[in-house]
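In: build me a model from this:
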Amino acid sequence: MKKYTHEKAHEEIDYIFKTLLPQRGMAERPEQIRLCHSILDAMLDGSIALCDAGTGIGKTFAYLTAGILHGKCRAAEGKPQRPILISTSSIALQSAIQKEYLPLLSSVLLSEGLISAPIEAVIRKGKAHYACDARLERRVRQVEGSHKNPAARQALHTAWHVLDLDQLSGMSSYDRGRICVPKRCNCRRKDCRYRCFLDACQSGQYTVQICNHNLLLADLIHRSQKKKPLLPDSAAIIIDEAHKLPETARQMFGVTLNAQDFAELIRSLHVERYVLAAELLSEAVEPLAEKLSLPVEEGAGFDAYQMFLERPHQVLTVICRQLEGLLTRETWRLLSAVASTVSLFYLGNPEMIFYAADDDHGGAMLCGTVSELAAQLQATLWRQEQPIVLTSGTLAVGKDFSRFRTAAGLTGERPVTETVCPSPFDYQHNCLLYLPPDPIPLDAADYYDRLAAQIRQLAAASHGHALVLFTSYFAMSAVKERLQAAALPFPVFTMGKRPALTLAAFRAAPGSILLATGAAWEGLDFAGDGVSMLIIPCLPFAYPDAVKEKEREDYPNLREFLRSVVVPEMQIKLRQGFGRAIRTETDTCVVAVLDPRAARGRRYFQSMAEALPGMPVTGSLRAVEHFYRAHKDAGYFRLPNAG
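Out: The predicted model follows:
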């Protein structure tokens, strides 16, 4: 039989994307094909590939196809068969890869004889996500005959049939903490489901193993410390949503603290009947927890939170002293962890950097990290021998990856390839950039009154269907108050402590307006007419914090720091925000950037223009209204039910 060669693998890429997938109704996209060839080359060369893939490229199919064909090349060369390891930031993408992308691709390749067996994938998670049979058995015995909530009791019994605790509903966080696999697992049960699951993951059954960035980094940390790996050796590592890797690494190489940590500890103390301790702690942390429940405020550094740590530190010290030896092992571990973290943030450590960042729950978290992040990544991730593919829609500014490479410590001697594949979308026809002819000065005394009026005008022109992305919670709140007072004909929603509920309400009310900040700049999809007007009041420059102050030391002057760090980061975040507007080839949207610094001829106009795809620019509201009349059907203009 003729040997499978690298050239044959590249020929199969063309056949798959030009013939097979179009037969299944998928469009042929030249940039997707180019991306797949580039990724396969990097895998075959054993190098690191940076791939900036614009919205709509189809990068997931590109890297999955390259990974599968790379496996065929390895088999032909007699190399051991190892899985492809894919790391992503979002649960939704992990699930889509396992349940949508891979089954379709596997079916196509199998039907054409390009693979000999179906491709199987598994999602890997940390221990705390899985049920421990021994602990579950013990917990079920503990609640027998008690007055436990029927739904919670049923959830415990259901756990006998569901290993992944994320698939269970109705289970309290307390019960979950009591039945999950512990950090140190010494289970000797021959029928342990978790052990059987790990054995299956190591057996070669799964061609693709999927995890999040945290687990990937945890595995690499284990390997660097000569501990038992958490994940199997892989043929290649693919990191999707790679723009989030540096921040995840900061958290993994350090510690974090958020309001949920306090809430879980207080609940555990209540459940174990230490009511006084729970109430004292609840009272002590209330001011801090309230501040952490909101996104990081404009210009607010770590000091804005540290002032609220003294009382929690004092109370936790007393509780630890008085309850030592009295709590269950799980609650004592939780208490000790929270107490030591609060102590670290309160007392400080000269070897660490402390800062506040937005969390995934619509609030803030405190972070403490190592000062030399680049060195940590070089000692863990970049020292791996297998090929590593990093991809995202926002890794580069134009064709320049230098900001990401610096932030990720990707400055070693290992070869790195760079590929930029622009989006296939017709932005020239489907998008319009609006820059106000008379932008409001940011320091105007009546700034928020005028900004709210400007947003009302734009929302009227777009008939609602608007997303307003703010750079601060204060600005969002100020505009919200003024819009509510104006009695708009469109419902106005504000992202807050329950983002999932707010998003559901916004999507259920077509034509409404959503005010958002923080994490809403990326990761939210609004395909269709839901967001046909994207309003950005201010360019998303990062606010100074301890991380930036430390990085500033690496540059000879402020101008160079702004050019190399501050402006590129703003451009990347602006691209992320723009990505909320156009998600499919048929979406149409007006993007309004109201920041006076982005006006024509101003300091950051060119930087903004470089970050966004080419599209017509206007300063006329009449042109905006004409855009909607030309691109939307009659149903779009019906007023939503504001009641």
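
In: could you use CA atoms for every contact and neighbour count after this?
Out: OK.

In: which stretches of the stretch 451-600 of the chain form strands?
Out: Assigned by DSSP state E, counting those that start in this stretch, the strands in the stretch 451-600 of the chain fall at 466-469, 492-494, 513-516, 533-536, 589-593.

In: out of those, which comes closest to residue 14?
Out: For the strands of the stretch 451-600 of the chain, proximity to residue 14 was assessed by CA to CA; strand 589-593 is nearest, at 33.3 Å.

In: what's the closest one packed up against?
Out: Strand 589-593 makes packing contacts with strand 431-434, strand 533-536 when contacts are defined by 3 or more CA pairs under 8 Å, 6 or more residues apart in numbering; DSSP states H and E.

In: quick check, distance from the first one to the centre of its chain.
Out: The reference is to strand 431-434. 27 Å (CA atoms, centre = their mean, to the nearest Å).

In: counting by contacts, list what it packs against.
Out: Contact here means 3+ CA pairs under 8 Å, 6+ apart; on that basis strand 431-434 packs against strand 589-593, strand 617-618, helix 621-631.

In: adding mean neighbour count and distance to residue 392 as columns, could you present the ones you listed in JSON lines?
Out: Output for these, formatted as JSON lines (neighbours: other CA atoms under 10 Å; distance: least, CA to CA, whole Å):
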{"stretch": "strand 589-593", "mean neighbour count": "24", "distance to residue 392": "22"}
{"stretch": "strand 617-618", "mean neighbour count": "16", "distance to residue 392": "27"}
{"stretch": "helix 621-631", "mean neighbour count": "16", "distance to residue 392": "29"}
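
In: excluding covalently adjacent residues, which one is nearest to the most centrally placed residue in the chain?
Out: What sits nearest the mean C-alpha location of the chain, by CA atoms, centre = their mean, is residue 89, with 4.6 Å. In this structure, residue 89 finds its nearest non-sequential neighbour in residue 212, 5.4 Å apart by CA to CA, 6 or more residues apart in numbering.

In: here is a second sequence; please produce its structure as well for comparison:
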Amino acid sequence: MNDIDHHLGPDGALAGALPGFQPREEQQALGRGVAEAIDAGETLIAEAGTGTGKTFAYLLPALLSGKRVIVSTGTKTLQDQLYQKDLPLLRDALDLPRRTALLKGRTNYLCLYRTDLAEVDARFDRPGTGAQLQAIRQWAAVTDSGDISELAEVPNDAPIWGRATSTADNCLGQECPLYDDCFLMAARRRAQEADLLVVNHHLLLADMALKEGGFGEVLPSADAYILDEAHQLPDVAAQFFGVAVSSRQLQELIRDTHAEYLRDAGDQPALPDCLDVLRKAVQDFRLTLGEAGQRAAWNSLGDGEEAVDALIHLRAAASALAEVLETLAERGRGLENCYRRARDMASLLDRFADGEAEAFVQWFETYQQAFILRLTPLDVGQPFQARMKKHPAAWVFTSATLSVNEGFDHFLERMGLDRETSTLRVDSPFDYASNALLYAPAGMPEPNSPFYTEAFIERAEAVIRASGGRAFVLFTSHRALQQAAALMRDHLPYPVLVQGDASQNLLLERFREAGNAVLLGTGSFWEGVDVKGEALSAVIIDRLPFASPADPVTQARIDFLRRHGGNPFRDFQIPQAVIALRQGVGRLIRDASDYGVLMIGDPRLTGKSYGRLFLNSLPPMRRTRDLEAVQAFLARAD
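Out: Sure thing, here's the model as predicted:
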């Protein structure tokens, strides 16, 4: 513990390595808590307010412990920052020869075999894809890691990467003729040898699910797991402890089988016929699901006879392809892999059709030409806890937003953790009382009023004018965002940037460069977005972020809790909304010198009894309902 305090103190390792470093008691307290948990092999829930410096507070004891540690983050962006910036800085400052490694999911690494296959079956849906494949080919000859984020010339979301990377379905494993040169396997070998390994939640949960199924280890065993951005875990776990079947998986199976047919089975005319039948079955099933943009329960299709019949035909087409491929599997590892995938797709479609137990929700998503079928568990706590017990170690869950009304009951319950689990709350060192003002405008209509969005925009524009632009406006729905975008572009003398007009990174870059811009966002802009300094002086939130009851998973969880004697609004909907609101609020003050106004338009914040829970969960800032007080507060900043 003395080492932790020293290295995070005025004469410690960070003070010498990090320009502008200031010792913070909050950071030291978090570091001590993490060190104690790792040393004792215990579980710790640790909330660290914005500005605590929690990354260094957990990396320091992880490096000093001498134990093998896996650090998991919420996103690949945070993962890269940890591995490429924070870890090297701290390791060099401590002069510790600890081996570190970075491991991402397999779709982040170039697959040489599938790149070859793409050239064999050189049919591309979009112009320019052939040129992108050639760029990938040239890069493949010089890259050491095979991490596709290295190749800026081909965007990470370019469709060609689906042809040049592998999935768990289509990977040939040790039977691959290019296995010895595999970038993914090299990254996994480095991971197995590392003292400290950096992963992300999707990879960690996928690994847990694989081990449950009896497959070989992807991640090494560890003495300690540190899970940052832990508030995201329940939703990520729900993805991996459930079942999903997508049109993309089926189309990739069709495409890969066709390529293997050209390579090893050109004398079998029955195979292209089966692929044509499956391709049509996928298209026909998509049509029965209706318009794009849906997230709906399977039973929302009414009697659903057309969709049920189309699902039966889809399953039969997958099964028929599997039967043909079974007779050809011995001709090559690629055909054998396609046989297994076709068989598994038919089995997964059966599982979805059966619906399984009441503890799962059966639902679907639709896109312009695609769909995903999902079975999602309504309770991830029990399966997550079972997997934790299979990996006895220290477990540290940390985030800026884990508590509700200063308590951790909601997170503990969702993750299946014992009520006696050790917890630690470390407040932000920032001076919210002096540097932030909460504005809840008076006279707002109820959120379900048809006039609500217009009234919100009118009051938001007044704050934006007072702040000289320099504002985030966060919405809980895309419809409200688009309505606001149309009005604000006409009304405001500032650059108005709207989510969807460009990538998130490009929008943020433009926002910072403009110095007086207004950025309108929803979803991903509520968290993980960091703008320090004068470029951001106001965060404006339209509604308390209750999940839509029309969402099939939300509605199913509400029904599940009600059936089991719970109070869904108190026990689930409010806590979820509080945590989401705290994430949005966290965009405002990102540095000790930041200064700004938080406006929450929703009148339920002050008009409903449960509004007190939201207010008690926010940083301790002054409050007003008076626009003139907002204008005076912002004028002082100038």
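
In: what does the residue nearest to residue 89 of the first structure correspond to in the second structure?
Out: Following TM-score structural alignment, the counterpart assigned to residue 212 of the first structure within the second structure is residue 200.

In: quick one: its match and residue 81 touch, right?
Out: No. Counting by CA atoms under 8 Å, residue 200 of the second structure does not reach residue 81; the two are 11.9 Å apart.

In: if you count what's nearby, which of the two comes out ahead?
Out: Neighbours per residue, other CA atoms under 10 Å: of residue 200 of the second structure and residue 81, the larger number sits with residue 200, 25 against 11.

In: ok, now which ones touch the more buried one?
Out: Contacts for residue 200 of the second structure were tallied using CA atoms under 8 Å, 6 or more residues apart in numbering; they are 71-76, 79, 104.

In: tell me where the stretch 301-450 of the second structure has strands.
Out: Using DSSP E, counting those that start in this stretch, the strands of the stretch 301-450 of the second structure run over residues 360-366, 371-377, 394-399, 422-426, 436-439.

In: hmm, back to that, of the helices and strands packed on strand 589-593 of the first structure, flag the one that's most buried.
Out: Taking mean count of other CA atoms under 10 Å as the contact definition, the stretch among those with the greatest mean neighbour count is strand 533-536, which reaches a mean of 26.

In: now do the contacts for residue 433 of the first structure.
Out: 590-593, 615-618.

In: could you redo the last one with a cut-off of 7 Å?
Out: Counting by CA atoms under 7 Å, 6 or more residues apart in numbering, residue 433 of the first structure touches 590-592, 615-618.

In: looking at those residues, which is nearest residue 223 of the first structure?
Out: Once CA to CA is applied, the member of those that ends up nearest residue 223 of the first structure is residue 591, at 46.0 Å.

In: distance of the closest one from residue 438 of the first structure?
Out: 17 Å (CA to CA, to the nearest Å).

In: before we move on, the earlier item: between the helices and strands packed on strand 431-434 of the first structure, which one is nearest to residue 181 of the first structure?
Out: Residue 181 of the first structure lies closest, by CA to CA, to one member of those: strand 589-593, at 47.4 Å.

In: what range in the second structure does the closest one sit on?
Out: The aligned range for strand 589-593 of the first structure in the second structure is 596-600, by TM-score structural alignment.

In: average offset between the matching stretch and the first structure?
Out: Averaged over the aligned pairs, stretch 596-600 of the second structure sits 1.1 Å from the first structure after superposition, using mean CA distance after the TM-score superposition for the first structure.

In: quick one on the thing from earlier: columns distance to residue 140 of the second structure on top of the strands of the stretch 301-450 of the second structure, output as JSON lines?
Out: Conversion of the strands of the stretch 301-450 of the second structure to JSON lines gives the following (distance: least, CA to CA, whole Å):
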{"stretch": "strand 360-366", "distance to residue 140 of the second structure": "35"}
{"stretch": "strand 371-377", "distance to residue 140 of the second structure": "32"}
{"stretch": "strand 394-399", "distance to residue 140 of the second structure": "37"}
{"stretch": "strand 422-426", "distance to residue 140 of the second structure": "46"}
{"stretch": "strand 436-439", "distance to residue 140 of the second structure": "50"}
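
In: minimum distance to residue 227 of the second structure: which of the ones you listed has it?
Out: Checking these against residue 227 of the second structure by CA to CA gives strand 394-399 as the closest, at 4.9 Å.

In: tell me what the closest one is packed against?
Out: strand 43-48, strand 224-227 (3 or more CA pairs under 7 Å, 6 or more residues apart in numbering; DSSP states H and E).

In: can I get those in JSON lines with distance to residue 120 of the second structure and mean neighbour count?
Out: Conversion of those to JSON lines gives the following (distance: least, CA to CA, whole Å; neighbours: other CA atoms under 10 Å):
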{"stretch": "strand 43-48", "distance to residue 120 of the second structure": "51", "mean neighbour count": "25"}
{"stretch": "strand 224-227", "distance to residue 120 of the second structure": "42", "mean neighbour count": "25"}
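
In: and those as TSV, adding distance to residue 578 of the second structure?
Out: Written out in TSV, the entries for those read as follows (distance: least, CA to CA, whole Å):
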stretch	distance to residue 578 of the second structure
strand 43-48	14
strand 224-227	21
